[in-house]
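J.: sequence? don't have it. structure:
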């Protein structure tokens, strides 16, 4: 099968993870924004209008990763995160909370999407974790981050995270 303009599989995986994030965020009722430069391990931001708690217009920033590698076991996703990203995400003094989202996708691009006249199905699942307050590591290049498989990045999960932020609770 002839490929389109994106010939690098890593770029395709990144684009699919962007679509996953945008779909979840849109259905949850929030807007997304993208920093012009990712020099602080932030790929996307999520913004809510209003809010029900003392924090108005809550926001969330996230580092978005994707992989088709087999990195899951019965209870967790074990993602090898670059040390710079780990250190950037583990700090606890940010005005806007930060999380890591890892989207697991099928290995073959032809398996990523199915569609018909009545449905569009993106195959894959995102998982999230807050690294806020995690300890400094002695590792020199990567840190394997375990993410509970119960931490699926879903519409309901994102709404719960944003509601918590509105109430002053950091993820």
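T.: Received the coordinates, thanks. Remember, it's a predicted structure, so these values are computed and weren't measured experimentally.

J.: can we go C-alpha only for contacts and neighbour counts from here?
T.: Fine.

J.: strands of this protein, start to end?
T.: Counting by DSSP state E, the chain has strands at residues 31-33, 44-47, 59-67, 76-82, 98-104, 113-115, 120-122, 125-129, 142-148.

J.: what packs against the first one?
T.: The helices and strands touching strand 31-33, judged by 3 or more CA pairs under 8 Å, 6 or more residues apart in numbering; DSSP states H and E, are helix 9-28, strand 44-47.

J.: put this next to the first one:
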């Protein structure tokens, strides 16, 4: 069939497309930092005063556990965890796209609509997250209400503008 992208490659690409679509709808620009050595897969940039931006580490998963006490659990590499905890001028967020387990349901194209299934959640690790020692991965807990949509992206960008993330 000539397929070049593995399933993980496709997940990564879909997470990027998801955020780029939200950013476009919000009126923001996106760019891909190269090389990615600092756990930043995508930068979202706004205009206006202070030219706010968000640096995002993008993940996608079909294995997000059911919420427990309003929190979703996601397994993150220790490198990404540490990089996202760093105090930086531009806020850094983890964005996790939840995909259906059936790959054929990830995206549907119809004459009237394009559907990318499920939703993405965001989490800032720059506050209230402890140092982790002697682990390769860490389970982060994402509030179920942290759904990343156009309105949430606008709010996060405004918080970046004011330094309140």
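T.: It's in. Note that the structure is predicted; figures quoted are calculated from it, not measured.

J.: quick one: TM-score?
T.: Here the TM-score for the pair of chains, by TM-score structural alignment, normalised by the length of the second structure, is 0.92; 163 aligned residues with a CA RMSD of 1.5 Å.

J.: quick one on the thing from earlier: can you list the helices and strands packed on strand 31-33 of the first structure in JSON lines and add mean neighbour count and distance to residue 86 of the first structure?
T.: Formatted as JSON lines, those follow (neighbours: other CA atoms under 10 Å; distance: least, CA to CA, whole Å):
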{"stretch": "helix 9-28", "mean neighbour count": "17", "distance to residue 86 of the first structure": "19"}
{"stretch": "strand 44-47", "mean neighbour count": "19", "distance to residue 86 of the first structure": "16"}
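
J.: rewinding a little: mind checking which of the strands of the first structure is nearest residue 9 of the first structure?
T.: Proximity to residue 9 of the first structure (CA to CA) singles out strand 59-67 among the strands of the first structure, at 10.1 Å.

J.: which stretch of the second structure lines up against the closest one?
T.: Counting by TM-score structural alignment, strand 59-67 of the first structure lines up with residues 53-61 of the second structure.

J.: return the mean post-superposition distance for the matching stretch against the first structure.
T.: Compared with the first structure after fitting, stretch 53-61 of the second structure has a mean deviation of 0.6 Å; criterion: mean CA distance after the TM-score superposition for the first structure.

J.: got a list of what the residue nearest the centre of the first structure touches?
T.: Nearest to the centroid of the C-alpha atoms of the first structure, with distances taken as CA atoms, centre = their mean, sits residue 101, at 2.4 Å. For residue 101 of the first structure, the contact set (CA atoms under 8 Å, 6 or more residues apart in numbering) comprises 62-65, 126-129, 153.

J.: try it again at 7 Å.
T.: 62-65, 126-129 (CA atoms under 7 Å, 6 or more residues apart in numbering).

J.: now which residue in the second structure aligns to it?
T.: Using TM-score structural alignment, residue 101 of the first structure lines up with residue 95 in the second structure.

J.: I'd say residue 106 of the first structure and residue 125 touch.
T.: No: between residue 106 of the first structure and residue 125 there is no contact under CA atoms under 7 Å: 9.6 Å.

J.: do you know how far the alignment partner in the second structure of residue 114 of the first structure is from residue 130 of the second structure?
T.: Matched to the second structure by TM-score structural alignment, residue 114 of the first structure sits across from residue 108. According to CA to CA, to the nearest Å, residue 108 of the second structure stands 40 Å off from residue 130 of the second structure.
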